[in-house]
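J.: A predicted structure for the sequence below; I have some questions about it.
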Amino acid sequence: MRIYKVGGAVRDRLLGIPVTDIDWVVVGATTEEMLAKGFRPVGADFPVFLHPKSGEEYALARTERKSGRGYGGFTFHASPEVTLEEDLIRRDLTINAMAEDDQQNLIDPYHGQRDLEARLLRHVSPAFAEDPLRVLRVARFAARYAALGFTVAPETLELMRQLSESGELEALTPERSWKEISRALMEDQPQVFIEVLRACGALKVLMPEVDALFGVPQPPAHHPEIDTGAHTLSVLEQAALHKQPLTVRWACLLHDLGKGLTPEEEWPRHIAHEFKGLKLIKAVNERFKAPRDCQELAMLVGEYHTHGHRALELKPSTLLELLQSFDVYRRPQRFEEFIAACEMDARGREGLEERSYPQADYLRGASTAARTVAVQPLLEKGFKGPELGEAIKRERLKALKAYKEQV
């Protein structure tokens, strides 16, 4: 039995960045031997075990063979005869196909260290094209390591293009796709993820609604960058720079989908794009089974982001309707995330990245004014049922009028 550290832990140590997860491969062992040493088995598909003390994952060396469509369409074979090199060749990228022994000696049969130095994301073998999930994974790694100068090797991008055209991407489950998409959106440069997917034709397959935004012009007075797709990438970039949570980043990606539906003869104006985009946002949400908080915020930002930008001009009654739509009385955090998405949208414009956004504080103040209306005095006056609801609404409207005059 020989044990090797593999994959990301080796890669990140060589890059000089913090190692978060450590994976191990066990060569020359059987399932029975692992169990005898106290390892706990996990997963039904292939033999992976948890260390009895550290809880880290130890996998028996294995080979794999394509047996069906999609990410799960593989047959695995694990036995004491499988070599470390055979295990490593089934991995996606050369930089993830390196191992270390217990003396920290590097085992690098597929030249991962060379590609690390060249800042290249390159596939290990032609078998890369058998797993459609790798298209998303490579795009995610491109987003993660973009700041270090990494790019996708041309021949790997070509394989990703072939995968995108093959129909294999449609075999991915929503859960697996969302796992990669959500992780990619939380990288430091999530816009690179979208750029790489677009470069290999995968964006057109996975999110045609986002792909359709590229080449669609907007009024230069509001959008110096003009192109709607370029704007979306900039908004996503701003969301990452400002450390926004996943909900906000997802909403930023989808907020302008309605502009992809505008007839060319109406360009560069996009009348009512907020409402037109809702059915598209709903479709993308459902396609990837996004978590409910991501779905809800994306829909609300899509519908109301222009309200956010015009906050200072809104009538008190419109402002009240906006607050009601977000249920700020029970869910103030969701409104805070809406404000953040609006600010990212305002900053995601060429040359305007540092602009101030007074609408943010104004909206926060309006929310506070409406939420501080006390219900108890109205109850004491005898209001109840629908009459109480109307009385609360009147008092909140009064509070918002006072707030607007004061500001």
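T.: Here it is on my side, so go on.

J.: CA only for contacts and neighbour counts going forward, please
T.: OK.

J.: count of residues packed around the spatially closest residue to Leu169 that is not a sequence neighbour?
T.: Sequence neighbours aside, Pro132 is the residue nearest to Leu169 in space, at 5.4 Å (criterion: CA to CA, 6 or more residues apart in numbering). Using other CA atoms under 10 Å, Pro132 has 25 neighbouring residues.

J.: pretty sure Pro132 contacts Leu172?
T.: Yes: applying CA atoms under 8 Å as the test, Pro132 and Leu172 come out as touching, 7.2 Å apart.

J.: do a quick rundown of the helices in the stretch 101-250 of the chain.
T.: 112-118, 133-145, 154-166, 174-185, 190-199, 202-206, 208-211, 228-241, 246-254 (DSSP state H, counting those that start in this stretch).

J.: run through who's touching the shortest one.
T.: Residues outside helix 208-211 that contact it (CA atoms under 8 Å, 6 or more residues apart in numbering): 198, 203-204, 229, 253-254, 257, 260, 280, 284.

J.: of these, which is the nearest to Phe74?
T.: Set against Phe74, the nearest of these by CA to CA is Leu203 (24.6 Å).

J.: against Leu84, how distant is Lys276?
T.: 54 Å (CA to CA, to the nearest Å).

J.: the two: which is more packed in?
T.: The residue with more neighbours, out of Lys276 and Leu84, is Leu84; 24 against 20, by other CA under 10 Å.

J.: that one against Val27, yeah?
T.: Yes: contact between Leu84 and Val27 holds when scored by CA under 8 Å: they sit 6.5 Å apart.

J.: so what sits against both of these two?
T.: Ala61.

J.: where do the contact lists of Pro132 and Leu172 overlap?
T.: With CA under 8 Å, 6+ apart, Pro132 and Leu172 have common neighbours 70-71.

J.: structure two is appended below for comparative analysis:
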Amino acid sequence: MHIYKVGGAVRDRLLGRPVSDIDWLVVGATVEEMHAKGYRPVGADFPVFLHPKTGEEYAMARTERKSGRGYGGFTFHASPDVTLEEDLIRRDLTINAMAEDEAGKVHDPYHGKDDLDQRLLRHVSPAFAEDPLRVLRVARFAARYAPLGFRVADETLELMRQISASGELQALTAERSWKEIERALMEAQPQVFFQVLRACDALQALLPELADSPQGLPALEQAALHQQPLHVRWACLLHELAPASIKAVNQRLKAPRECQELALLTGECLTQGNQAQELPATALLELLQRFDVYRRPQRFEDFIAACEMAALGAGKSGYPQAEYLRGAAAVARAVDVKPLVQAGLAGQALGEALKGERLKALQAYKLG
């Protein structure tokens, strides 16, 4: 029985990057041996065990073969006779197919270290083409390691094109696709993820709206540079699309509600935000009402951030409308409802009167 660190932990240590999660691989052990050493089984599809003291996951070495469509269409075989090399060859990229033994020696049968040095994302074997999810994973790794100069190897990009042409990408569930997209959006250069998908013809299959309208990528790049949260990055990516297209993307990928709301509101209101100083007070009030700035002020701040990233992405030096919009929101929120209540107003009458007072406040704000 031999235990190895595998995958990302080895890769990132060699790159000098922080190692957060460690994947453990057990070679040469039986299920009975794992039980005898106190490991607790957790895996349903293939044998994975929890360490008796640390609680970390330890997977038994396994092989796999294609048995159906999509990400889950595989049959696994785990046994003591599966070698380290046989387990590593089923992995996606050579830089993820290295192992480190308990003495600290790196086992690198597929030359992942060479590809690290050459800054290449290269597939391990032709079996790469059997898993459509790997198209998204490679694009995500390209986004993560773009600051280090990594690129996708030509032969791997060609395999990714073959997967795109096969129709296998359509077998991915919305949940699996969104998980990869979400992680990619939070990488150092998320725009690279979508550039790689376009280069291998996968964007047309997964996000056809973006294949025809790539204008959101500069805004997304700025959002990453300014460390914006996920929902702002998503809104930046989609901001140039028509509202109907934004709705379609949101629904197809089952994006989280916060992402859906901000993306749609940004797509619908970006023009008004960019013309804030020229808007009449009635239109300005309507814009504030759309975002419910009284109960959800942060959502309006996120909208302003998305507008600012879009402006920077378009080559502008800043977004002067930001302070104007914040000032308008502050003026509208400052209107006191108490005098209206004390005057005996309630229900719809109170709502209309409050709206009228806010409109007056905004009219004064515009004059000031």
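T.: Looks like it came in fine. Worth saying up front: this structure is predicted, and the values here are computed from it rather than measured.

J.: re earlier: in TSV: the helices of the stretch 101-250 of structure 1, plus mean neighbour count.
T.: Shown next, in TSV, are the helices of the stretch 101-250 of structure 1 (neighbours: other CA atoms under 10 Å):
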stretch	mean neighbour count
helix 112-118	17
helix 133-145	24
helix 154-166	18
helix 174-185	18
helix 190-199	24
helix 202-206	20
helix 208-211	22
helix 228-241	24
helix 246-254	25
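
J.: take those and write them to JSON lines, including distance to Arg40 of structure 1.
T.: Below are the helices of the stretch 101-250 of structure 1 laid out as JSON lines (distance: least, CA to CA, whole Å):
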{"stretch": "helix 112-118", "distance to Arg40 of structure 1": "31"}
{"stretch": "helix 133-145", "distance to Arg40 of structure 1": "28"}
{"stretch": "helix 154-166", "distance to Arg40 of structure 1": "36"}
{"stretch": "helix 174-185", "distance to Arg40 of structure 1": "25"}
{"stretch": "helix 190-199", "distance to Arg40 of structure 1": "36"}
{"stretch": "helix 202-206", "distance to Arg40 of structure 1": "37"}
{"stretch": "helix 208-211", "distance to Arg40 of structure 1": "43"}
{"stretch": "helix 228-241", "distance to Arg40 of structure 1": "38"}
{"stretch": "helix 246-254", "distance to Arg40 of structure 1": "33"}
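
J.: wait, which of the ones you listed is closest to Tyr71 of structure 1?
T.: helix 133-145 (5.9 Å).

J.: and the closest one, how far out from the chain's middle?
T.: For helix 133-145 of structure 1, the separation from the chain centroid amounts to 11 Å (computed by CA atoms, centre = their mean, to the nearest Å).

J.: now swap in stretch 352-365 of structure 2 and tell me
T.: 40 Å.

J.: ok, now stretch 188-206 of structure 1?
T.: 11 Å.

J.: state the distance from the aligned partner of Phe193 of structure 1 in structure 2 to Ala36 of structure 2.
T.: Matched across to structure 2, Phe193 of structure 1 falls on Phe193, judged by TM-score structural alignment. Separation of Phe193 of structure 2 from Ala36 of structure 2 (CA to CA): 45 Å.

J.: likewise for His77 of structure 2?
T.: With the distance defined as CA to CA, His77 of structure 2 ends up 21 Å from Ala36 of structure 2.

J.: the two: which is more packed in?
T.: The neighbour comparison of His77 of structure 2 against Ala36 (other CA under 10 Å) goes to His77, with 15 against 10.

J.: my read: that one touches Glu64, true?
T.: Yes: contact status for His77 of structure 2 versus Glu64: in contact at 6.1 Å, counting by CA under 8 Å.

J.: using the three-state scheme, assign Glu33 of structure 1.
T.: What DSSP: H, G, I helix; E, B strand; the rest coil gives for Glu33 of structure 1 is helix.

J.: to which residue of structure 2 is it aligned?
T.: Checking TM-score structural alignment: Glu33 of structure 1 goes with Glu33.

J.: residues near that match, how many?
T.: The tally of other residues near Glu33 of structure 2 (other CA under 10 Å) stands at 12.

J.: how distant is whichever helix in structure 1 runs longest from the center of its chain?
T.: In structure 1, ranked by residue count with DSSP state H as the criterion, the top helix is helix 385-406. Centre-to-centre, helix 385-406 of structure 1 and its host chain are 39 Å apart (CA atoms, centre = their mean).

J.: ok, stretch 238-245 of structure 1 next?
T.: 12 Å.

J.: would you check the span in structure 2 matched by that stretch?
T.: Against structure 2, stretch 238-245 of structure 1 falls on residues 222-229 (TM-score structural alignment).

J.: what does the matching stretch rub up against?
T.: So stretch 222-229 of structure 2 is in contact with 186-190, 232-233, 236, 306, 309-310, 312-313, going by CA under 8 Å, 6+ apart.

J.: which SS state does Leu280 of structure 1 fall under?
T.: helix.

J.: now the counterpart of it in structure 2: how far from Ala305 of structure 2?
T.: Alignment note: Leu280 of structure 1 maps to Ser245 in structure 2; criterion TM-score structural alignment. To Ala305 of structure 2, Ser245 of structure 2 is 22 Å away according to CA to CA.

J.: the more surrounded of the two?
T.: Ala305 (21 against 17).

J.: these two touch, right, that one and Val232?
T.: Yes: judged on CA under 8 Å, Ala305 of structure 2 makes contact with Val232 at a distance of 7.2 Å.

J.: contacts only, for the residue nearest to Leu169 of structure 1.
T.: 70-71, 163-164, 168-169, 172.

J.: now for those residues: which two are most distant?
T.: Pairwise over the contacts of Pro132 of structure 1, using CA to CA, the maximum falls at Tyr71 and Ser164, 13.6 Å.
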